[in-house]
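Q: okay, structure incoming, though there's no sequence with it:
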C-alpha cells in the first residue's frame, strides 16, 4: 500500500536550504519515493491551515517512507532542513 509523507514548511534561510533541495532527491529515489507535489504555494480552500509551501512524497509502502526518514546518510540533510525551515511532517497510508 502506498504511503505519503506530507511536509508543510516555511523557509527561513534559503541559502542554507539550497543544499537540501539539491541533494535530497537522491535519497527519495533510493527508497522508492517520488515527488507528487514539490514545494508549491497551496491555495487554502477551507479552515485556518495556511502552509507557506507543501511537499508530498509518495513511497511504495509505509516501511519505505520510514526507511527514508531513518537513512543515516540523509541525516545531515534533514538537519539542514530542520535548521533552515519551520516544518511539520506527517505520514499517511493510501487506499489499496
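A: That came in fine, so what should we check first? These figures come from a predicted structure and were not determined experimentally.

Q: CA atoms for contacts and neighbours, from now on please.
A: Noted.

Q: give the contact list for the residue nearest to residue 62 when sequence neighbours are not counted.
A: Nearest non-adjacent residue to residue 62, counting by C-alpha to C-alpha, 6 or more residues apart in numbering: residue 3, 5.0 Å away. With contact set as C-alpha atoms under 8 Å, 6 or more residues apart in numbering, residue 3 has these partners: 58, 59, 60, 61, 62, 65, 91, 92, 93, 94.

Q: ok, the first one - contacts?
A: Looking back up the chat, that one is residue 58. The contact partners of residue 58, by C-alpha under 8 Å, 6+ apart, come to 2, 3, 4, 5, 33, 34, 35, 36.

Q: counting neighbours, what do you get for the first one?
A: Each residue near residue 2 was counted by other C-alpha atoms under 10 Å, and the total is 17.

Q: also the fourth one?
A: When neighbours are counted by other C-alpha under 10 Å, residue 5 registers 21.

Q: one more to weigh against that first structure:
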C-alpha cells in the first residue's frame, strides 16, 4: 500500500481496516487528492432540515437554492436528496425541506462551505429559513 504525503486518515487505521474488513479507508491530502489504489473511502454526508417560516422571505431562499447547487457540485458534493416532499414521523421534527449531500471528503465539505462563492450567498439562507445541519461520516 502506497501512502505518500500527509493524510487525514492515518496509515495504521488503514492497515487495520484492510486486515479486519478487507478494504482500507481512502485518505485524502490537500487540494490534489491522493488515493490508495483499490481502497474504499469514507464519504461525508451533509444533512439539512429546513424549516420555512411564514415570516421568512421565500424569494430570498429560492434565490439561494438556485445558486448553491453549482457551488456544492464544484467541490465534489453530490445531491442525494433535495425535496420538500417530507413525511414527518415526529411532532418534534417537522422540516418543510430536507437536503442530503454526499462529499468525497471532510476537506471538500469544509472547503465548499467556507469558500468565497458560498459565503457570498449564505446570508440569503440565514435570513430566510431556519436550517439545522449535521455532518455524518459513512460509507459511500
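A: Thanks, I have it. Since the model is a prediction, treat every value here as computed from it, not as a measurement.

Q: what's the TM-score here?
A: TM-score for the superposed chains, counting by TM-score structural alignment, normalised by the length of structure 1: 0.87, backed by 96 aligned residues with a C-alpha RMSD of 1.7 Å.

Q: surely residue 61 of structure 2 is in contact with residue 129?
A: Yes - Residue 61 of structure 2 lies in contact with residue 129 (C-alpha atoms under 8 Å); the separation is 7.1 Å.

Q: identify the residue of structure 2 aligned to the residue nearest to residue 62 of structure 1.
A: Matched by TM-score structural alignment, residue 3 of structure 1 corresponds to residue 44 in structure 2.

Q: from residue 21 of structure 1, how far out is whatever residue of structure 1 lines up with residue 86 of structure 2?
A: Superposed on structure 1 with TM-score structural alignment, residue 86 of structure 2 falls opposite residue 42. Relative to residue 21 of structure 1, residue 42 of structure 1 is positioned 19 Å away (C-alpha to C-alpha, to the nearest Å).

Q: ok, which stretches of structure 1 are strands?
A: Taking DSSP state E as the criterion, structure 1 contains strands spanning 3-11, 34-40, 53-59, 85-93.

Q: just put those in CSV and tack on distance to residue 47 of structure 1.
A: Formatted as CSV, those follow (distance: least, C-alpha to C-alpha, whole Å):
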stretch, distance to residue 47 of structure 1
strand 3-11, 15
strand 34-40, 19
strand 53-59, 16
strand 85-93, 17
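
Q: residue 87 of structure 1 -> structure 2?
A: For residue 87 of structure 1, the residue aligned by TM-score structural alignment is residue 131.

Q: still on that earlier bit, what's the closest of the contacts of residue 58 of structure 1 to residue 69 of structure 1?
A: For the contacts of residue 58 of structure 1, the closest approach to residue 69 of structure 1 (C-alpha to C-alpha) belongs to residue 5, at 9.7 Å.

Q: for structure 1, longest helix please?
A: If you go by DSSP state H, structure 1 has its longest helix at helix 14-30.

Q: that one vs structure 2 - mean distance after superposition?
A: Compared with structure 2 after fitting, helix 14-30 of structure 1 deviates on average by 1.1 Å (mean C-alpha distance after the TM-score superposition for structure 1).

Q: report the aligned residue range of structure 2 for that helix.
A: Mapped onto structure 2 using TM-score structural alignment, helix 14-30 of structure 1 covers residues 58-74.
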